[in-house]
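Engineer: Pasting a predicted model and its sequence here:
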Amino acid sequence: MSAADTKEVLTEVEDGVLIVTINRPDAKNAMSKAAAEGIAAAMDRLDAEDDLRVGILTGAGGTFCSGMDLKGFLRGESPTVEGRGFGGVVQAPPAKPLIAAVEGYALAGGLELMIACDLVVAHKDAKFGIPEVKRGLVAAAGGVMMLPDQISERIAMELALTGEFIDAQRAYELGLINEVVDAPALEGAKTLAAKIAANGPLAVKVSKQVMRQSRGWDMEERYEKQGQLIAPVFVSEDAREGAAAFAEKRKPNWKGK
């Protein structure tokens, strides 16, 4: 636990991975204003510190996030951060990779937090859904906009209009999550994070940037825009180090520049 932690969000660093835990287990990690601010601060830290390569977002007490704190909502509280949106992340995810480690439920805003992450590892008993319509609400933190980008539009429409849940195996079959594990999801996420952290940090960051941004590019501009982003990677010290390490049959010593 770092000095910057609040009681509602805990952070821990392990082998270049920043583990961010929503710590409201008694409320099934429902998103509060304080928790959103804690996540936003953690995302700022992830991008600011060169030694951090990957982030993991998870929840304490066997649940990822059950959505917006409805008690806070009734008090007039909004669990958002200006410029970053719901949960301090959905509108402005970090530049570095972010993995969701899902136990229990990822529902409503919790699912929206999850799909704002780049990769998802989930326990086999996890459940997913955007049940806002059951409460007379809309999945406005990206659910109805982002979900059709990640799975079939017809399936996304079904989830949005019925509010029903799906299990981890179904989510995996739909391509919504990367991996289903029997062990704790956080352990699976750490294994995946280690594979990413072993790679060139500049190359990883720009690969994510191109994948995220290129879907909005005009076809005739794609390679030009990609070239502008990747050119610095190909002339970096890390690119030379990667080639040298391959030739010398050793692990590369990345500098991130």
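Structural biologist: In hand now; what should we look at?
Engineer: Only C-alpha atoms from now on, for both contacts and neighbour counts.
Structural biologist: Noted.
Engineer: show me what contacts residue 196?
Structural biologist: For residue 196, the contact set (CA atoms under 8 Å, 6 or more residues apart in numbering) comprises 53-54, 204.
Engineer: Redo those as TSV? Include secondary structure, distance to residue 62 and neighbour count.
Structural biologist: Shown next, in TSV, are the contacts of residue 196 (DSSP: H, G, I helix; E, B strand; the rest coil; distance: CA to CA, whole Å; neighbours: other CA atoms under 10 Å):
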residue	secondary structure	distance to residue 62	neighbour count
53	coil	25	27
54	strand	22	29
204	helix	30	19
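Engineer: ok, how many other residues are close to residue 113?
Structural biologist: 27 (other CA atoms under 10 Å).
Engineer: scratch that, residue 227 is what I was asking about
Structural biologist: 12.
Engineer: hmm, back to that, ok, of the contacts of residue 196, which one's closest to residue 40?
Structural biologist: Residue 40 lies nearest to residue 54 out of those, by CA to CA, at 15.1 Å.
Engineer: Please name the residues that touch the closest one.
Structural biologist: Counting by CA under 8 Å, 6+ apart, residue 54 makes contact with 16-18, 46, 96-99, 193, 196-197.
Engineer: for the contacts of residue 196, which one is nearest residue 163?
Structural biologist: Taking these together and measuring to residue 163 by CA to CA, the closest member is residue 54, at 32.0 Å.
Engineer: alright, now check it against this:
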Amino acid sequence: MDPIKTRAEDGVLEVTLDRPKANAIDLVTSRRMGEVFAEFRDDPSLRVAIITGAGEKFFCPGWDLKAAAEGDAVDGNYGVGGFGGLQELRDLNKPVIAAVNGIACGGGLELAISADMILAAEHATFALPEIRSGTVADAASIKLPKRIPYHIAMELLLTGRWFDAEEGKGWGLVNEIVPANRLMDRAWELARLLASGPPLVYAAIKEVVRDAEDSKFQDAMNRVTQRQLRSVDVLYSSEDQLEGARAFAEKRDPVWKGK
């Protein structure tokens, strides 16, 4: 059975990791996730994605250590997009929402922080326990100290301790905490709001943010103002930018075409 279930509606793609018992990711699953998210990236009819897990207990515990022990060895080839299909997917210039429905630890937490926004069920819990299995949470080691205070990120990486959704929200890691029975409704509500927005602007925002991450402010600004980023150049020459100005002048809602 396909470990990835998808549903597309109103420009939104819902991606559900459904691999009993715990939604752990093996090589086949990771490569399949990469295919799904690459198709999402390349399909102009899809504007926003939601990633979640099946069931109410696990979002994702990360790498399937049982499969690894049986020979499903880590060989660096997780498929397009890297582990879980999101972490290294190039040119993904569309919003992604993680709807964390339960335990998100190790690579599961890394998958969540690869999204642009995180909604968490009230009972969701998080951890980076890689130290206990003698390995490094590589993506989290790179990303987490840039997302939350350095000393907190280092504590979580070095101790592997668990924390709940409330603490995650306190550190700015989680956007919203939602009752479990409302999690997907809220994720779709937010996704539909984003899907109604200007896709070329979203693309420019995501590319600018990525480009500026390790750049000096003026260098990044120069690349934007000189239209050296592809998404910015497309936006500044687009019908949508003209439509935004016209809609404002005519006091009406804009109609975005993505071109």
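Structural biologist: Looks like it arrived, so ask away. Nothing here was measured: the structure is a model prediction, and the numbers come from that model.
Engineer: Fetch the TM-score of the aligned pair.
Structural biologist: Put the two chains on top of each other and the TM-score (TM-score structural alignment, normalised by the length of the first structure) is 0.91; 250 aligned residues with a CA RMSD of 1.7 Å.
Engineer: related to what we said a few turns ago, looking at the contacts of residue 196 of the first structure, which is nearest residue 142 of the first structure?
Structural biologist: residue 54 (22.6 Å).
Engineer: From residue 10 of the second structure, how far out is the aligned residue in the second structure for that closest one?
Structural biologist: Aligned by TM-score structural alignment, residue 54 of the first structure pairs with residue 48 of the second structure. Residue 48 of the second structure sits 10 Å away from residue 10 of the second structure, taking CA to CA, to the nearest Å as the criterion.
Engineer: ditto for residue 143 of the second structure
Structural biologist: Residue 143 of the second structure is 31 Å from residue 10 of the second structure, where distance means CA to CA.
Engineer: re the thing from before, residues shared between the contacts of residue 48 and residue 10 of the second structure?
Structural biologist: 192, 195.
Engineer: ok, so what distance separates the match of residue 54 of the first structure from residue 41 of the second structure?
Structural biologist: Distance, residue 48 of the second structure to residue 41 of the second structure, by CA to CA: 9 Å.
Engineer: which residues are common contacts for those two?
Structural biologist: residue 94.
Engineer: hey, where'd the helices end up in the first structure?
Structural biologist: Secondary structure of the first structure (DSSP state H): helices at 33-48, 70-74, 109-116, 143-150, 153-162, 168-173, 185-197, 201-213, 222-234, 237-247.
Engineer: among these, which is the most enclosed?
Structural biologist: Counting by mean count of other CA atoms under 10 Å, helix 109-116 has the highest mean neighbour count of these, with a mean of 27.
Engineer: That one aligns to what range in the second structure?
Structural biologist: Helix 109-116 of the first structure maps onto residues 107-114 of the second structure, going by TM-score structural alignment.
Engineer: how far out from the middle of the chain is the matching stretch?
Structural biologist: Mean C-alpha position of stretch 107-114 of the second structure versus that of the full chain (CA atoms, centre = their mean, to the nearest Å) differs by 8 Å.
Engineer: same deal with stretch 247-259 of the second structure?
Structural biologist: The answer for stretch 247-259 of the second structure is 28 Å, by CA atoms, centre = their mean.
Engineer: what does stretch 172-185 of the second structure give?
Structural biologist: Offset of stretch 172-185 of the second structure from its chain centre (CA atoms, centre = their mean): 15 Å.
Engineer: mind checking the end-to-end distance for it?
Structural biologist: 22 Å.
Engineer: so what corresponds to residue 41 of the first structure in the second structure?
Structural biologist: Using TM-score structural alignment as the criterion, residue 41 of the first structure maps onto residue 35 of the second structure.
Engineer: what number of residues lie near the residue nearest to its match when sequence neighbours are not counted?
Structural biologist: Sequence neighbours aside, residue 80 is the residue nearest to residue 35 of the second structure in space, at 6.8 Å (criterion: CA to CA, 6 or more residues apart in numbering). Residues near residue 80 of the second structure, counting by other CA under 10 Å, number 22.
Engineer: ok, residue 119 of the first structure to residue 101 of the first structure distance?
Structural biologist: 9 Å.
Engineer: So for those two, which residue has more residues nearby?
Structural biologist: The residue with more neighbours, out of residue 119 of the first structure and residue 101, is residue 101; 28 against 20, by other CA under 10 Å.
Engineer: OK, contacts around that one?
Structural biologist: So residue 101 of the first structure contacts 56-59, 64, 120-122, 185-186, 188-189 (CA under 8 Å, 6+ apart).
Engineer: Can you find the partner of residue 218 of the second structure in the first structure?
Structural biologist: Checking TM-score structural alignment: residue 218 of the second structure goes with residue 220.
Engineer: any idea how far residue 85 of the second structure is from the residue positioned nearest the centre of the second structure?
Structural biologist: Compute the mean C-alpha point of the second structure, and by CA atoms, centre = their mean the closest residue is residue 115, 1.4 Å away. According to CA to CA, residue 115 of the second structure stands 11 Å off from residue 85 of the second structure.
Engineer: now residue 204 of the second structure
Structural biologist: Taken as CA to CA, the span from residue 204 of the second structure to residue 85 of the second structure is 21 Å.
Engineer: Chain neighbours aside, what residue packs nearest to residue 81 of the first structure?
Structural biologist: residue 88 (5.1 Å).
Engineer: Please pull up the equivalent of residue 30 of the first structure in the second structure.
Structural biologist: For residue 30 of the first structure, the residue aligned by TM-score structural alignment is residue 24.
Engineer: excluding its backbone neighbours, what's nearest that match?
Structural biologist: Nearest to residue 24 of the second structure is residue 64, by CA to CA, 6+ apart, at 5.0 Å.
Engineer: show me the residues around the corresponding residue of the first structure for that neighbour that make contact.
Structural biologist: Applying TM-score structural alignment, one finds that residue 64 of the second structure aligns to residue 69 in the first structure. For residue 69 of the first structure, the contacting residues are 27, 30-32, 79, by CA under 8 Å, 6+ apart.
Engineer: can you tell me which of those residues stay in contact in the second structure?
Structural biologist: Checking the contacts of residue 69 of the first structure against the second structure (both residues aligned by TM-score structural alignment, their matches' CA atoms under 8 Å), the contacts still present are 30-32.
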